[in-house]
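Undergrad: Please work out how this folds:
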Amino acid sequence: MSDRKLTLATLVRVAVLCCAGSGMHAAYADPPLPNNDGNDGVLRVCADPNNMPLSNNKGEGYENQIASQMASDFGYKLEYTYFPQRMGFVRRTLRDKVPDTENFKCDLIIGVPKGYDMTATTRPYLHSTYAMVFTKRPDLASINTPTDLLKLPPETLHKLRLGIFSQTPAVDWLLSNNLIEQAVSYQAQSGDPAAFPGEMIEHDLASGTVDVVFLWGPIAGYFAKRAGDKVKLVPFPPTPGIRFDFEISMGTRYGEKTWTTKVDQWIGHNQAKIDKILTSYEVPLLPVASAPTAAAQ
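TA: Sure, this is the predicted structure:
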């Protein structure tokens, strides 16, 4: 499973994020311009207006909180350019300029997959995994690991409707366990700006349209918490042959090494603050691998 699987999912947003831009990055390797890296005391962030728990236009997501903490530590004012994280996101935000000026609309994407090729990337600050979420009920009470799902009595297992996003690791897992016929497939990029991945839990799981859903952990954790004690979350451990865990970095424009390094160093010095924010949103966290300061971009 490649990192591209995550980008096609998530930014389901983690899903929802990989197709966010288009074109070759070499065309955007411009030297830093005045006021596009905080020189004017403004942190300009590119974000999705409706992608909780990551971000929204009310500032309620964990990416909003991380951006707010960074701006505070830098002594900057925080401003946003909002655009749905779908096809064209990078082109319409990080790479787009304010009309009739040479200033870019925004200068930082708080969450991109590690090594994302549409932007330069910092060291990772978040390491999480996919998870299963299901309604607490007697016939599913024995599930404490993903493997436990496979141990259910056949008459129970083969009646379950399994909600998945297309082109995510869950697809491969269902295929490898002969459960793909029971999948209820969702599109990672629906084209509806009002749609959000957590609807699988908040609406469809609650209504009984699906029995078990497979989601990127940060999304699963947040919406499972909102559902209270009605649902249970089971994260995927490292699984031979199928990758469920991914690291998330921050994205900047290619060619802006000074700015990228500044953000990278902030992450390195403030990982504890970031972890505290992520934990408050019930993000299932795995250890973040140590990383050097941002290399030349």
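Undergrad: rest of the way, CA atoms for contacts and neighbours
TA: Will do.
Undergrad: Tell me the residue in this protein that is farthest from the middle.
TA: The outermost residue of the chain, judged against the average C-alpha position, is Glu155 (35.2 Å), by Cα atoms, centre = their mean.
Undergrad: elements contacting whichever helix or strand that one is part of?
TA: If you go by DSSP states H and E, Glu155 is part of helix 154-157. Applying 3 or more Cα pairs under 8 Å, 6 or more residues apart in numbering; DSSP states H and E, one finds that helix 154-157 contacts no other helix or strand.
Undergrad: Kindly recompute the last result at 10 Å.
TA: With contacts taken as 3 or more Cα pairs under 10 Å, 6 or more residues apart in numbering; DSSP states H and E, helix 154-157 sits against helix 146-150.
Undergrad: can you pull out the strands in the stretch 101-250 of the chain?
TA: Ranges of strands within the stretch 101-250 of the chain are 108-113, 120-121, 126-135, 162-165, 183-186, 212-216, 231-235, 245-252, based on DSSP state E, counting those that start in this stretch.
Undergrad: Can you name the next helix or strand after the last one?
TA: The reference is to strand 245-252. That would be, after strand 245-252 and using DSSP H and E, helix 257-269.
Undergrad: Excluding its own residues, what touches the following helix or strand past that following helix? List them.
TA: Helices and strands here follow DSSP H and E; after helix 257-269, the next one along the chain is helix 271-280. Helix 271-280 is contacted from outside by 53-54, 61-63, 65-67, 69-70, 124-126, 218, 221-222, 267, 281, 283-285, 288, using Cα atoms under 10 Å, 6 or more residues apart in numbering.
Undergrad: If you count neighbours, what's buried in helix 271-280?
TA: Across helix 271-280, burial judged by 16 or more other Cα atoms under 10 Å covers Ile274, Asp275, Ile277, Leu278.
Undergrad: how big is the angle separating it from strand 126-135?
TA: Interaxial angle, helix 271-280 versus strand 126-135 (axes from the mean of the first three to the mean of the last three Cα atoms, to 10 degrees): 10 degrees.
Undergrad: and this one, so I can compare the two:
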Amino acid sequence: MTMREIAFSLVAVAGLLATATAKAQAPEPFGRPGASDAKGAIELIDPKVLRVCADPNNLPFSNRAGEGFENKLAQFLAGKLGKDLAYVYYPGATGFIRNTLNAHLCDVVMGMPQGDDVVQPTNPYYRTSYAIVTRAGADLDGLKTLADPRLAQKGRHIGLVANTPPGNVLARLGLLAAVKPYPLVVDTRVDAPGADMIHDLEAGAIDVAILWGPIAGYHVKRSNGRLVETLLTQEPGARMSFRIGMGVRHSDQEWKRELNRLIAQNQREIDRMLADYGVPLIDEAGAPIAVEP
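TA: Below you'll find the model as predicted:
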């Protein structure tokens, strides 16, 4: 799987994400109109405003009401920078980067997988993985791996966003016949595959949901104990965990360095922000990160 395909996977998540969906455009040429003499402002549209590219309807990442964790992070960073906050909203689908960041309508995308060369990434501000979600008290309690023989039992139904990494593992295990697929590339203004999968899980239409960690954790936290999640940090045959940073234009070197400094200086606060939304955080060894209240 290429990093571009990973970006698609994350957004289905990201919506899985966020806005990392189909961003298959080449970066704009270096430079931009409207330079200013303020520090670092030669790279920003307006040195007094943090302008963010975001999806208008993609919780838990972002929405127009500012209810996503990427919205909260943007607000936090704007305060640290002493800037006002403004958004350019665009559905997380083909053309997102070309029509927002590279069109100089905004200066940063809040969630991008490390290694996606469509943008210049900052240092990652979190690392997470895909997750298994089951109903609490069901006969799949304690499920920790896709190789668990209980998943191969006759009559099982497995929810999976199409073309995401866990599908490679399920194919190797011969479990694709049990998969109920959910679409990867969607118009988030009208479709929400992650929420649909969770609804089907709670209704009993599927026995297990396999989702990108931030989406899984968000719904599990809101389920009042009805759902349980387990991270898929290691599965033979496919990479399950990824580092997520912010994305800026390839020309914006000082802006990237400024964001890197903010991430390093405020990592504890960022971790708490993510934990409030149920985002499962892991370290480089795949171990869960305990977040202080």
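Undergrad: that older thread, from the buried residues of helix 271-280 of structure 1, which is closest to Thr147 of structure 1?
TA: Ranked by distance to Thr147 of structure 1 (Cα to Cα), the buried residues of helix 271-280 of structure 1 are led by Leu278 at 26.7 Å.
Undergrad: counterpart of that closest one in structure 2?
TA: In structure 2, the residue paired with Leu278 of structure 1 is Leu274, using TM-score structural alignment.
Undergrad: Check the gap between its match and Glu202 of structure 2 for me.
TA: Separation of Leu274 of structure 2 from Glu202 of structure 2 (Cα to Cα, to the nearest Å): 24 Å.
Undergrad: what's the answer for Met110 of structure 2, then?
TA: From Met110 of structure 2 to Glu202 of structure 2 the distance is 31 Å (Cα to Cα).
Undergrad: So between these two, which is more surrounded?
TA: A count of neighbours by other Cα atoms under 10 Å puts Met110 above the other of Met110 of structure 2 and Glu202, at 25 against 18.
Undergrad: what's near enough to touch the closest residue to the more buried one other than its chain neighbours?
TA: In space, and not counting its chain neighbours, Met110 of structure 2 is closest to Met246: 4.7 Å by Cα to Cα, 6 or more residues apart in numbering. Counting by Cα under 10 Å, 6+ apart, Met246 of structure 2 touches 108-114, 119-125, 256, 259-260, 263.
Undergrad: What's the match for Met246 of structure 2 in structure 1?
TA: Structural correspondence for Met246 of structure 2 with respect to structure 1 (TM-score structural alignment): Met250.
Undergrad: cool, Ala65 of structure 2 as well?
TA: Checking TM-score structural alignment: Ala65 of structure 2 goes with Lys58.
Undergrad: For Ala131 of structure 1, give its distance to Tyr281 of structure 1.
TA: 15 Å.
Undergrad: For the aligned partner of His199 of structure 2 in structure 1, list the residues it contacts.
TA: Aligned by TM-score structural alignment, His199 of structure 2 pairs with His203 of structure 1. The contact partners of His203 of structure 1, by Cα under 10 Å, 6+ apart, come to Thr209, Val210.
Undergrad: just Leu201 of structure 2 next, same as before
TA: Val133, Thr134, Arg135, His157, Ile158, Gly159, Ala195, Asp207, Val208, Ala209, Leu227.
Undergrad: Report the buried members of those.
TA: The neighbour count (16+ other Cα under 10 Å) marks Val133, Thr134, Arg135, His157, Ile158, Gly159, Asp207, Val208, Ala209, Leu227 as buried among those.
Undergrad: Surely the last one and Ala203 touch.
TA: No: contact between Leu227 of structure 2 and Ala203 fails when scored by Cα atoms under 10 Å: they sit 11.8 Å apart.
Undergrad: so what sits against both of those two?
TA: Joint contacts of Leu227 of structure 2 and Ala203 (Cα under 10 Å, 6+ apart) are Arg135.
Undergrad: coming back round to it: now the strands of the stretch 101-250 of structure 1 as TSV including distance to Leu150 of structure 1?
TA: Output for the strands of the stretch 101-250 of structure 1, formatted as TSV (distance: least, Cα to Cα, whole Å):
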stretch	distance to Leu150 of structure 1
strand 108-113	30
strand 120-121	38
strand 126-135	13
strand 162-165	12
strand 183-186	14
strand 212-216	12
strand 231-235	13
strand 245-252	20
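Undergrad: Which of the ones you listed sits closest to Tyr80 of structure 1?
TA: strand 108-113 (9.7 Å).
Undergrad: And that closest one, what does it pack against?
TA: helix 3-8, strand 42-47, helix 62-74, strand 120-121, strand 126-135, strand 245-252, helix 257-269.
Undergrad: tell me the most buried of those?
TA: strand 120-121 (a mean of 27; mean count of other Cα atoms under 10 Å).
Undergrad: Fine by me, thanks again.
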